[in-house]
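Asker: coordinates only, sequence not included:
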């Protein structure tokens, strides 16, 4: 019997994880990526315990692929440097079975792509449409030729053309009111052992040690959508240069980067949940399905969960279970994933509103409340996220 064929639109973390999971269940997989080549610059991504367990379920060892260094502590600080809350990663590992790890996104996507057969990922191949009128989808691409498929996975990102095509009545994206800058710097001499996010008034600055010894930096500010400074490096210095150490020293490293190495993106999430995460033989995952604010560090983690659960529910690729089992499996995927991912989306939006508070009195009350919360209760509040990954059945 010929193998079932899957076409995946998008070679981000969710799309590549889905490709690996389906390949290991015997599917023939093609990944179509709009970009002309793999990313070589970019930012970092945090892999929380739930994502690491999902990857382990399909035989992917993220630490082996990208390095296993983890920070000693994680927490939230004020702009003057005082810790509002802090937890040791050893405590997190004891509670959740594994410590979170942060990795360079380009290195991680390269490791995922390398786990696939040569030729699986086709760069410079944008999916323009999916014709499913005859039951078996035909994927149209700019590069051609058309690709018949038993399954199409829409992992085509936050601005997903396939989401807009199949859910035209959906309200789309919601600007959450903040822009974000991201970059990676080398700073081994600074001896930074903590993963931290610092809260000011309407601004935040994050420092994350990466598995390869570099540091992922991100910053946010409440500004109108489309605001773009002439020089992002100078903008970061103006906004955060007087904050606590080691932020000024890290900004010295940022000043030495090429302008293109500092990324800026306005932050959006999905304005409302999709009515379902599938249509016929098409399944949506990651940002295409449930774009969320980055405040919980769960966007990529939920995409990984999506991909692993989707492949688990689908029949094997040898065709032995009959053609009709694919649509039923996608309905089960919606049932398994829609409520969890929407709950995370809503929670991430609420946490972002706390971090973006600009009024001095409201910010002081927020900081006092966070500081008064015992660490054990703060960790317990993450249980549903970090222990929430389950394979159905």
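Answerer: On my side now, so go ahead. Treat the numbers as computed from the prediction; the structure is a model and nothing was measured.

Asker: For the rest of this, base every contact and every neighbour count on C-alpha atoms.
Answerer: OK.

Asker: in a helix, that's where residue 365 is, yeah?
Answerer: Yes: assigned with DSSP: H, G, I helix; E, B strand; the rest coil, residue 365 falls within a helix.

Asker: Going by residue numbers, what spans are strands in the stretch 201-350 of the chain?
Answerer: In the stretch 201-350 of the chain, the segments counted as strands under DSSP state E, counting those that start in this stretch are 203-209, 215-222, 263-270, 278-279, 282-284.

Asker: Report all helices and strands that the third one contacts.
Answerer: If I follow you right, that is strand 263-270. The contact analysis (3 or more Cα pairs under 8 Å, 6 or more residues apart in numbering; DSSP states H and E) places strand 263-270 against strand 173-185, helix 325-355.

Asker: tell me which residues in the last one are buried?
Answerer: Taking 16 or more other Cα atoms under 10 Å as the neighbour-count basis, helix 325-355 is seen to contain the buried residues 326-327, 329-334, 336-338, 341-342, 344-346, 348-349, 352, 354-355.

Asker: Determine which of the strands of the stretch 201-350 of the chain approaches residue 305 most closely.
Answerer: Evaluated over these, closeness to residue 305 peaks at strand 282-284, with 12.5 Å, by Cα to Cα.

Asker: Can you tell me which residue is spatially central in the chain?
Answerer: Using Cα atoms, centre = their mean, the residue of the chain that lies closest to the mean C-alpha position is residue 300, 2.0 Å off.

Asker: Quick check: it touching residue 13?
Answerer: Yes: proximity of residue 300 to residue 13 meets the contact threshold set by Cα atoms under 8 Å, at 6.7 Å.

Asker: For burial, what's the neighbour tally of the spatially closest residue to residue 306 that is not a sequence neighbour?
Answerer: For residue 306, ignoring the flanking residues on the chain, the nearest one in space by Cα to Cα, 6 or more residues apart in numbering is residue 285 at 5.9 Å. The burial count assigned to residue 285 is 29, neighbours taken as other Cα atoms under 10 Å.

Asker: Next up, a structure to set beside the first:
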């Protein structure tokens, strides 16, 4: 009888593929279930901070990703009067911006190279604490460990009874790619705020620039991004006219709301959740995907040195407080960006400028970028856990 451990994973997104590759490289037998008929990602860009880059390095996928991306030396934030408020986010470590589809393709390749089996058109409808995964075709599969990486509305999380709360944060954004021109920044990410609206212009590959257009959900003109209400955004951000005019009338991207997922626990028995299924958050700090990938590596590290039950306890006890803290800071930052009275925009600018100069605050709000788990070196008594 084989001693090889087997894991079944629901979801072939960024967290699921990182998890799959990390375990396969450690000798596990791995199968991933993807509900879609093909493996794909949305046409948008993504920030990869130091923690995400180290996660990619841990599975040997970093070079394939960064070779197509842009090294950012200065992320800049300006206010409604185009005054520079912040370029201090990148004090330590690295930051790359890449296309999500390039990142996803590299993760698919890394998983395939590691021997991961990926099944498309294989929808998961639930999981059991005994290490079972229930599929939409009526079948059930059993493993030493099952993992739900199946997003905000995770069936794995819900059927395990791990969901505490899913909160619509009241704001969101549209994500768009436009052909890159000489009008766009090089090795710099631009962001500008005007009222409750925020625009980002981020070079993400030699050919493409990524735009994010964020606003509260009650800003009906701003949320109209498919078809694209171009003029309302040009009126708010005239300095970005060149980029906004390149957004197609019917772009691939549409406005979507941000959500927070709060879970009671990250696992029950031999079933766990990762990524958005465990801790979805707004992308205000650029850490939603970064923490998801780093946390996947953390679970693999813990499984390196502990039996499965102990590994899950150690992983949750160590990493859940870290991710909960990132989620809180991201929520707070979003409220400053979108829920601020128009008559007090000058005060907001002064606040952001002063916080940018406060090194202790900078370290607190950006701590996740410089944090990377080392659970494969952890030792000592295990807490009560779950």
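Answerer: Right, received. Where do you want to start? Just so we're clear, the structure is a prediction, and the values are computed from it rather than from any experiment.

Asker: Do you know the score for how well these two fit?
Answerer: With the length set by TM-score structural alignment, normalised by the length of the second structure, the two chains reach a TM-score of 0.88; 371 aligned residues with a Cα RMSD of 2.5 Å.

Asker: Identify the residue of the second structure aligned to the residue nearest to the centre of the first structure.
Answerer: Using TM-score structural alignment, the partner of residue 300 of the first structure in the second structure is residue 289.

Asker: from what I can see its match touches residue 15, true?
Answerer: Yes: with contacts counted by Cα under 8 Å, residue 289 of the second structure reaches residue 15, the gap being 7.4 Å.

Asker: overlap in contacts of these two?
Answerer: Jointly contacting residue 289 of the second structure and residue 15 under the rule Cα atoms under 8 Å, 6 or more residues apart in numbering are residue 275.

Asker: How about residue 299 of the second structure: what's its closest non-neighbour residue?
Answerer: Distances taken as Cα to Cα, 6+ apart place residue 315 nearest to residue 299 of the second structure, at 5.8 Å, with adjacent residues excluded.

Asker: now residue 131 of the first structure
Answerer: Of all residues not flanking residue 131 of the first structure in the chain, residue 138 sits nearest, at 5.1 Å (Cα to Cα, 6+ apart).

Asker: Residue 159 of the first structure too?
Answerer: Nearest non-adjacent residue to residue 159 of the first structure, counting by Cα to Cα, 6+ apart: residue 288, 6.9 Å away.

Asker: Next up, the contacts around that neighbour.
Answerer: Contacts of residue 288 of the first structure were listed using Cα under 8 Å, 6+ apart, and they are 154, 155, 156, 157, 158, 159, 160, 163.

Asker: hang on, isn't the second one packed against residue 282?
Answerer: No: under the criterion of Cα under 8 Å, residue 155 of the first structure is not in contact with residue 282, lying 10.5 Å apart.

Asker: what about those two, which has more around it?
Answerer: residue 155 (31 against 24).

Asker: Tell me if residue 350 of the second structure really is in a helix.
Answerer: Yes: applying three-state DSSP, one finds residue 350 of the second structure inside a helix.

Asker: From residue 83 of the second structure, how far out is it?
Answerer: Between residue 350 of the second structure and residue 83 of the second structure the distance is 11 Å, computed by Cα to Cα, to the nearest Å.

Asker: Kindly report the same for residue 25 of the second structure.
Answerer: 48 Å.

Asker: Ok, residue 13 of the second structure next?
Answerer: Distance from residue 13 of the second structure to residue 83 of the second structure, counting by Cα to Cα: 38 Å.

Asker: Mean distance between stretch 97-109 of the second structure and the first structure after superposition?
Answerer: With mean Cα distance after the TM-score superposition for the first structure, stretch 97-109 of the second structure departs from the first structure by a mean of 0.8 Å once superposed.

Asker: Once you drop chain neighbours, what's closest to residue 221 of the first structure?
Answerer: Nearest non-adjacent residue to residue 221 of the first structure, counting by Cα to Cα, 6+ apart: residue 203, 4.5 Å away.

Asker: Could you tell me how many residues sit around the closest residue to residue 224 of the first structure other than its chain neighbours?
Answerer: Of all residues not flanking residue 224 of the first structure in the chain, residue 177 sits nearest, at 6.6 Å (Cα to Cα, 6+ apart). Neighbour count for residue 177 of the first structure, taken as other Cα under 10 Å: 17.

Asker: Was I right to think residue 177 of the first structure contacts residue 267?
Answerer: Yes: Residue 177 of the first structure is in contact with residue 267 according to Cα under 8 Å; the separation is 7.1 Å.

Asker: returning to that earlier point: hang on, isn't the residue nearest to residue 131 of the first structure packed against residue 144?
Answerer: No: contact criterion Cα under 8 Å: residue 138 of the first structure and residue 144 do not qualify, at 11.5 Å.

Asker: Comparing the two, which residue is more hemmed in?
Answerer: Taking other Cα under 10 Å, residue 138 of the first structure and residue 144 do not tie; residue 138 has more neighbours (20 against 11).

Asker: residues touching the corresponding residue of the second structure for the more buried one, list them.
Answerer: Counting by TM-score structural alignment, residue 138 of the first structure corresponds to residue 132 in the second structure. Shown here is residue 132 of the second structure, whose contacts under the criterion Cα under 8 Å, 6+ apart are 140, 141, 142, 143, 146, 271.
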